[in-house]
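Visitor: Following is a predicted model, sequence given first.
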Amino acid sequence: MLTPLKENRFSGRLRHLWSKLKHSSIKTFALLFAFGFSLSLTVSACTPTQQTNTTTAPTSAATSVASSNSQQSNVIRIGYQKYGTLSILKSRGSLEKRLASQNISLQWLQFPAGPQLLEALNAGSIDFGHTGEAPPIFAQAAGAPLVYVANEPPNPKGEAILVRKDSPIQDVAGLKGKKVVFNKGSNVHYLVVEALRAAGLKYSDIQPIYLPPAEARAAFEQGSVDAWAIWDPFFTVAKRATDARVLKDGEGLVANREFYLAAKPFNDQYSDRTKAILEELQKIDEWAATQPTEVAKLLSPALGIDVPTLEEVARRRPYGVQPITAEVITYQQKVADTFLDLKLLPKQIKISELAQVTKQ
């Protein structure tokens, strides 16, 4: 367990590494994505806020990798983020009830964002998880053994570029030469790219600052950056708490789908378990779609976010587990090609190689 002092020092070094990425080479970024987050996962395993109530004790990435070949067949390791249908499924406990008769238990591991979650999948630390549209693209380029198994409907209003309420910046064109903070390789990374393109700007016209949500918000509130691209629930929390202005959300620019992804070895061996997870997710979505207040009340204690804020997020969000279609694959390929053109992706990839059409 890291002491607070040691953890702060580690976090400082990690922030320094992220800041150097602004002008890093393609190989450096690929290497960081493929290996660097194993350090942050070690911290996650030692930090109480990254541990959750599970039916089995959380393990570090190093431990999981060491035991990946001998993983107990009665444990499913699920990676989730602070909000989404997986969070609701965890809180309701319905998947545990379904699998109990098969003597299968669940291990839930929380991650701050999609890139970190998929690094855990790449390292063999989780079997199933969810992210936005960009993280699996970078993970595929880094060689992660993942499979797209389903997605949620587009949610373009679930992410946005924010500026402080007193900012002189009035539109995306006003970001030229400014510092914009966001999580590198995340869904909002693509939002920033597309918003700049629509405003007649190039990606090189801004100063990107790469930080995960918590540190990005601190930088935003302290005024050390000019704008912040972020997704829900962080987006709505920050907007309500700071009176931040929405400079541009994803409407008309991006789809902002949430994808369900499985580790290929897990999906190949236990396709029935993938199917069971997706079926329970669909049931939860059907319930959540008509119960936004109950969803907010359910998640509020675990997330530490007030009910009215979570209810706003829940009412705006679309629901429904959908199969991966040709249209979805085409869109994801467009996202991947965009990052490749910007020299942010180390090599060309084919989304179709990892996409699985899931019959519902």
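Guide: In hand now; what should we look at? Residues are numbered from 1 along each chain as shown.
Visitor: use CA for all of it now, contacts and neighbours both
Guide: Will do.
Visitor: the strands in this protein, which residues?
Guide: With DSSP state E applied, the chain shows strands at 75-80, 105-110, 128-131, 146-151, 159-163, 179-182, 207-210, 227-231, 245-249, 259-263, listed in chain order.
Visitor: so what secondary structure elements neighbour the first one?
Guide: Judged by 3 or more Cα pairs under 8 Å, 6 or more residues apart in numbering; DSSP states H and E, the packing partners of strand 75-80 are strand 105-110, strand 128-131.
Visitor: how about the helices in the stretch 201-350 of the chain?
Guide: For the stretch 201-350 of the chain, the helices defined by DSSP state H, counting those that start in this stretch occupy 213-222, 234-242, 264-269, 271-288, 292-303, 307-316, 326-341.
Visitor: These: which one's closest to Leu86?
Guide: Evaluated over the helices of the stretch 201-350 of the chain, closeness to Leu86 peaks at helix 271-288, with 7.0 Å, by Cα to Cα.
Visitor: Can you point out the buried residues in that closest one?
Guide: 274-275, 277-278, 280-282, 284-285, 288 (16 or more other Cα atoms under 10 Å).
Visitor: now the helices and strands packed on strand 75-80 as CSV including distance to Ser67?
Guide: Output for the helices and strands packed on strand 75-80, formatted as CSV (distance: least, Cα to Cα, whole Å):
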stretch, distance to Ser67
strand 105-110, 15
strand 128-131, 17
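Visitor: Please identify the most buried of these.
Guide: Counting by mean count of other Cα atoms under 10 Å, strand 128-131 has the highest mean neighbour count of the helices and strands packed on strand 75-80, with a mean of 26.
Visitor: Which elements pack onto that one?
Guide: Partner elements for strand 128-131 (3+ Cα pairs under 8 Å, 6+ apart): strand 75-80, helix 114-122, strand 259-263.
Visitor: Quick one: closest of those to Val313.
Guide: Of those, nearest to Val313 by Cα to Cα is strand 75-80, at 17.3 Å.
Visitor: buried residues in that closest one?
Guide: For strand 75-80, by 16+ other Cα under 10 Å, it's 76-80.
Visitor: coming back round to it: and the strands of the chain as TSV, adding distance to Gly12?
Guide: Shown next, in TSV, are the strands of the chain (distance: least, Cα to Cα, whole Å):
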stretch	distance to Gly12
strand 75-80	25
strand 105-110	21
strand 128-131	26
strand 146-151	31
strand 159-163	25
strand 179-182	17
strand 207-210	14
strand 227-231	20
strand 245-249	29
strand 259-263	31
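Visitor: this is the other structure I want to compare:
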Amino acid sequence: MSDTHPLNRRHLLQASLSAAAWATTASMPAWAAPPAPTAADLSKVTLRIGYYKGLWRPLITAAGLAQPPYRIEWRELNNGVLHIEALNGDALDVGSGSEIPALFAARQKAQVRFIAVVREDLNNQVTLARKDAPIQRIADLKGKRVGYVRATTSHYFLSKQLAEAGLSFNDIQAINLTPADGLSAFDRGDLDAWAIYGYNGQLARLRYGARVLKTGLGYLSGNFPIYANPRAVDDPLKHAAIADYLQRLRRAYLWANSNYLAYAQAQSAETRVAVGDLIELWNNRSTDYDLRAVDDSVVQGHQAVADTFLQLGVLDGPAQVAPLWDKSFKAALAAPLAAQVAKAA
């Protein structure tokens, strides 16, 4: 059972009023999992799940796992900050994003928890040079016009790559641009290099002959947190539904690893991105998909990112991330998978 509902900032603001009232009430500790209700009880539950176009919804559907014993309202939100805002405003139950928006959630003590991590490809996180630019390595970026997206993974891995080459943001002409604006600037020749993630980097390579100087591999953890609304986590029925959803999502990722063409076709139908381009991204991946439970190494890695962003001046003060990480779904994710991963519908 599923529906799709749009969200806008007015809805988020209205929802945040109820969130403020909720925040004054007591809640169980993040580590304490509520007792599991019966399967029949889940028919009463609706999970509001934020997703990115072309990702969770077509993945779950293509894997044949889109008929859970609860209702799903899919809500398309295409960046992690919007997921955090919606969760904090009690307009979502589950969302996702990179570790970076989660830092600001920790700094602002937002009403959000991080309940699992998805391991994703880091070869689509790239620092690119124009095909005709006299740039062969990161050290050659000194004095050059370099695009990036502030407070994202591209900001983080670019800072690490510069430091490794003995440079900093003060040594380049750093230009903060949205991914779409960055692609346009790259096309016009307004950038010499570009730190970017996802499909826009692939377009820059395919359309404009951009050259990869470095990828995010070795600089990023590869952990992309799944975010959750603490009100949902602390509700026994919704906790059980979220646990089931995580198990389905994990199975769907494992299915995609072996059936990527079918997944790419489902993605293409939703995004209008060519199947061949999606396959090329997949063939160049740094790792297969995986969904993992929270452990101490995940939390420590996230704290290291927070400390780096504090040094860069992106955060206005220290952010302690550990209180927002929730291990109450660890048992659900430790459960053995079904012997037969679902086949494509």
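Guide: Nice, I can see it. Just so we're clear, the structure is a prediction, and the values are computed from it rather than from any experiment.
Visitor: so which of the helices of the stretch 201-350 of the first structure gets nearest Ala139 of the first structure?
Guide: So among those, helix 326-341 is nearest, using Cα to Cα, at 11.0 Å.
Visitor: Quick one: map Ala241 of the first structure onto the second structure.
Guide: With the correspondence set by TM-score structural alignment, Ala241 of the first structure lines up against Arg207 in the second structure.
Visitor: Equivalent analysis for Gln356 of the first structure, please.
Guide: Aligned counterpart of Gln356 of the first structure in the second structure: Asp326 (TM-score structural alignment).
Visitor: if we can go back for a sec, just the helices and strands packed on strand 128-131 of the first structure: most buried one?
Guide: By mean count of other Cα under 10 Å, those have helix 114-122 as the most buried, with a mean of 27.
Visitor: Could you name the helices and strands sitting against it?
Guide: For helix 114-122 of the first structure, the contact count by 3+ Cα pairs under 8 Å, 6+ apart identifies helix 37-46, strand 128-131, helix 135-141 as packing neighbours.
Visitor: can you list those in TSV and add distance to Leu109 of the first structure?
Guide: Converted to TSV, these look like this (distance: least, Cα to Cα, whole Å):
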stretch	distance to Leu109 of the first structure
helix 37-46	9
strand 128-131	9
helix 135-141	17
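Visitor: how about these, which one is nearest Gly185 of the first structure?
Guide: Closest among these, using Cα to Cα: helix 135-141, at 5.5 Å.
Visitor: re the thing from before, to Ala199 of the first structure, which of the helices and strands packed on strand 128-131 of the first structure lies closest?
Guide: The nearest among those, by Cα to Cα, is helix 114-122 at 26.8 Å.
Visitor: which residues sit against the closest one?
Guide: Identification of contacts with helix 114-122 of the first structure by Cα atoms under 8 Å, 6 or more residues apart in numbering yields 33-35, 37-38, 41, 61, 79-81, 111, 126-132, 135-136, 139, 143-146, 185-186, 263.
Visitor: Which members of those are classed as buried?
Guide: By 16+ other Cα under 10 Å, the contacts of helix 114-122 of the first structure give 33-34, 37-38, 41, 61, 79-81, 111, 126-132, 135-136, 139, 144-146, 185-186, 263 as buried.
Visitor: Give me the distance between the residue sitting furthest away from the middle of the second structure and Arg211 of the second structure.
Guide: Farthest-out residue of the second structure from its mean C-alpha position, per Cα atoms, centre = their mean: Pro134, at 33.4 Å. Separation of Pro134 of the second structure from Arg211 of the second structure (Cα to Cα, to the nearest Å): 11 Å.
Visitor: cool, Asp244 of the second structure as well?
Guide: Counting by Cα to Cα - Asp244 of the second structure and Arg211 of the second structure are separated by 42 Å.
Visitor: Could you do Gly301 of the second structure as well?
Guide: For Gly301 of the second structure relative to Arg211 of the second structure (Cα to Cα), the value is 29 Å.
Visitor: Look at the two and report which has more neighbours.
Guide: Each of Gly301 of the second structure and Arg211 has its neighbours counted (other Cα atoms under 10 Å); Arg211 has more, 21 against 15.
Visitor: hang on, the more buried one packs against Val126?
Guide: No: judged on Cα atoms under 8 Å, Arg211 of the second structure makes no contact with Val126 at a distance of 9.5 Å.
Visitor: Could you check how many residues crowd around Asp90 of the second structure?
Guide: Asp90 of the second structure: 27 neighbours (other Cα under 10 Å).
Visitor: Give the full set of residues in contact with Lys343 of the first structure.
Guide: Counting by Cα under 8 Å, 6+ apart, Lys343 of the first structure has contacts Ile26.
Visitor: Mind telling me what it corresponds to in the second structure?
Guide: Under TM-score structural alignment, Lys343 of the first structure pairs with Gly313 in the second structure.
Visitor: Distance from the chain centre to stretch 310-318 of the first structure, please.
Guide: 17 Å (Cα atoms, centre = their mean, to the nearest Å).
Visitor: gap between the counterpart of Leu201 of the first structure in the second structure and Gln161 of the second structure?
Guide: Aligned by TM-score structural alignment, Leu201 of the first structure pairs with Leu167 of the second structure. According to Cα to Cα, Leu167 of the second structure and Gln161 of the second structure sit 8 Å apart.
Visitor: try Val305 of the second structure
Guide: Taking Cα to Cα, one finds Val305 of the second structure at 14 Å from Gln161 of the second structure.
Visitor: Touching, Arg150 of the second structure and Asn176? I think so.
Guide: Yes: if you go by Cα under 8 Å, Arg150 of the second structure and Asn176 touch, sitting 5.8 Å apart.
Visitor: Tell me which of the helices and strands packed on helix 114-122 of the first structure lies nearest to Arg92 of the first structure.
Guide: Nearest of these (Cα to Cα): strand 128-131, 17.1 Å.
Visitor: Read off where that closest one ends up in the second structure.
Guide: With TM-score structural alignment as the criterion, strand 128-131 of the first structure aligns to 94-97.
Visitor: and what of stretch 9-18 of the first structure?
Guide: The aligned range for stretch 9-18 of the first structure is empty, by TM-score structural alignment.
Visitor: for the aligned partner of Arg250 of the second structure in the first structure, what are its contacts?
Guide: Alignment note (TM-score structural alignment): Arg250 of the second structure maps to Gln282 of the first structure. The contact partners of Gln282 of the first structure, taken as Cα under 8 Å, 6+ apart, are 320-321.
Visitor: With Pro154 of the first structure instead?
Guide: Pro154 of the first structure neighbours (Cα under 8 Å, 6+ apart): 255-258, 318.
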